[in-house]
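[1] Below are the sequence and a predicted model; questions follow.
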Amino acid sequence: MVNLGDVFPDFEADSTIGKIKFHDFIGDKWCVLFSHPADYTPVCTTELGKCVQLTPEFEKRGVKMIALSCDDIPSHQGWSQDIMQFVNQPKDKFPFPIISDKGRDLAVSLGMVDPEEKDKAGIPLTCRAVFVIGPDKKLKLSMHYPATTGRNFAELLRCIDSLQLTMNKKVATPEGWTLGGKCMVLPSIPQEGIEKVFPKGVDIKQVPSGKSYLRYTPQPE
């Protein structure tokens, strides 16, 4: 299991673009590694189809995508054509690689197995895991969904926007925040001299405790 802040394992694996070394694949970009239970399955097809449609949004943020499944490469290649037709895209332009993890070795080592979902042989399938890895190769965010629940990739993009903003600015993002929305001043920032840190101003929400911890500021540039 990889914890937040850990350097993500630099594994080698076969994929639809050939053998990859994960850290080399990431390079100096952000990366989303996401797994799915099996090829030629309905929920997974909707998920990868949405990722195909959102590829320009991930690229705009400097994010590379790579999927993982326990099926083999020929299966991935055939399934990718179904996915492209499902979202009305050219079949020969699948925009990101899919890793083959037939032995579940990666899935087990990375904590991506769903014990409740099993194949015909009774072996647990890969769950719907999501890992966001930064250019420093460290894990920034992880989410795990069961096989029966499809993921929301618009929410993933929202999280990446927050991660990229808060990595360089002294703010946090509140519930439901989207790009351009108000941010929250970190508790570690003292009130004295705060106008120099946040020249757009800071609004403090008054609460019964009298503590000034709910401090809002426009999104920093």
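    That came through fine. Nothing here was measured: the structure is a model prediction, and the numbers come from that model. Numbering: from 1, shown residues only.

[2] Going by C-alpha atoms from here, please, whenever you check contacts or count neighbours.
    Will do.

[3] ok, D203 - contacts?
    For D203, the residues meeting the contact criterion (C-alpha atoms under 8 Å, 6 or more residues apart in numbering) are R215, Y216, T217.

[4] here comes the other one, which I'd like you to weigh against the first:
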Amino acid sequence: MESEECISFPVLGEPAPDFTAETTHGPISLSSLKGKWVVLFSHPADFTPVCTTEFLAFAAIHDELAALNVQLLGLSVDSVSSHLGWVHDIKEKMGVQIPFPIIADLNMKVAGKYGMIHPGQSTTAAVRCVFFIDDKGIMRAMIYYPLQNGRYMPEIIRLVKALQTTDKYKVSTPANWQPGDKVVVAPPKTAAEMEKRQSEGYEYKDWYLCYKNI
């Protein structure tokens, strides 16, 4: 049963698996965060080099994410005591305060629900996952990275903005989209809509590909 839990994965478009966990900021449940977007990320272990660089980088984007109504949450299969010691060390040695909660997941319950344990990488450490959960508790995007490679923070911010733009304007975002770029209009659903698409004022490439400003 335990191994089955470790290989379960959340599904895009469905409610993100709920959990209640101890963190460096006290107990937190995912359901209590409805109304906010959540970026939940896992790291393999405290007091490790790549993870430390990532925590410095996540701390640097915390305020920008908070301005987008995003709660940032970290996680590893370490204890609260380990997290607190590492956070203290980062502040003391590198002068950076870690402002977001870090989930302690020694029993791997959250890691199991979210498919963070990949035996091909490690059976005792979470790979580097990022989960984007919207303000209604729905899983909207997931990115998985291996143990050895750190994440690119601008992509995390860009994807949050893309998802929020999709929700607000009911549009899609094209490849390499950045905030302020044109967005993609939904393709027509009928022959009649297809015929009039070229005259609707969009930047027209073909009946199925049109852009507009928002």
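    Sure, I can see it. What you see is a predicted model; the values in this text were computed from it and never measured.

[5] between the contacts of D203 of the first structure, which is nearest V52 of the first structure?
    Distance to V52 of the first structure across these (C-alpha to C-alpha) is lowest for T217, with 34.8 Å.

[6] count of residues packed around the alignment partner in the first structure of V70 of the second structure?
    With TM-score structural alignment as the matching criterion, the partner of V70 of the second structure in the first structure is V63. As a burial measure, the neighbour count of V63 of the first structure was computed by other C-alpha atoms under 10 Å and equals 22.

[7] Which helix runs longest in the first structure?
    Here the longest helix in the first structure is taken by residue count, with DSSP state H as the criterion, and it is helix 42-60.

[8] Could you check how far the nearest residue to M194 of the second structure once chain neighbours are set aside is from W207 of the second structure?
    For M194 of the second structure, ignoring the flanking residues on the chain, the nearest one in space by C-alpha to C-alpha, 6 or more residues apart in numbering is P188 at 5.4 Å. When distances are taken as C-alpha to C-alpha, to the nearest Å, P188 of the second structure and W207 of the second structure turn out to be 8 Å apart.

[9] Overlap in contacts, the two.
    With contacts defined as C-alpha under 8 Å, 6+ apart, the residues shared by P188 of the second structure and W207 are M194, R197.

[10] Just to check, S31 of the second structure is in contact with A21?
    No - in this structure, S31 of the second structure sits apart from A21 without contact. The criterion is C-alpha atoms under 8 Å, and the distance is 11.5 Å.

[11] Find the residues that touch each one of the two.
    Taking C-alpha under 8 Å, 6+ apart as the contact criterion, no residue touches both S31 of the second structure and A21.

[12] By how much does the helix or strand just after the longest helix of the first structure deviate from the second structure on average?
    Helices and strands here follow DSSP states H and E; after helix 42-60 of the first structure, the next one along the chain is strand 63-69. In the superposition with the second structure, the aligned residues lie an average of 0.5 Å away from strand 63-69 of the first structure, counting by mean C-alpha distance after the TM-score superposition for the first structure.

[13] who does the next helix or strand after strand 63-69 of the first structure touch, helix- and strand-wise?
    The first helix or strand that comes after strand 63-69 of the first structure along the chain, using DSSP H and E, is helix 73-86. On a contact count with 3 or more C-alpha pairs under 8 Å, 6 or more residues apart in numbering; DSSP states H and E, helix 73-86 of the first structure meets helix 42-60, strand 98-100.

[14] OK, contacts around the residue nearest to S82 of the second structure when sequence neighbours are not counted?
    Among residues not flanking S82 of the second structure along the chain, D46 sits closest, at 6.9 Å (C-alpha to C-alpha, 6+ apart). Residues in contact with D46 of the second structure (C-alpha under 8 Å, 6+ apart) are T52, S76, D78, S82, H83, W86.

[15] ok, so of those residues, who is nearest K93 of the second structure?
    Distance ranking of those against K93 of the second structure, using C-alpha to C-alpha, places W86 first at 10.3 Å.
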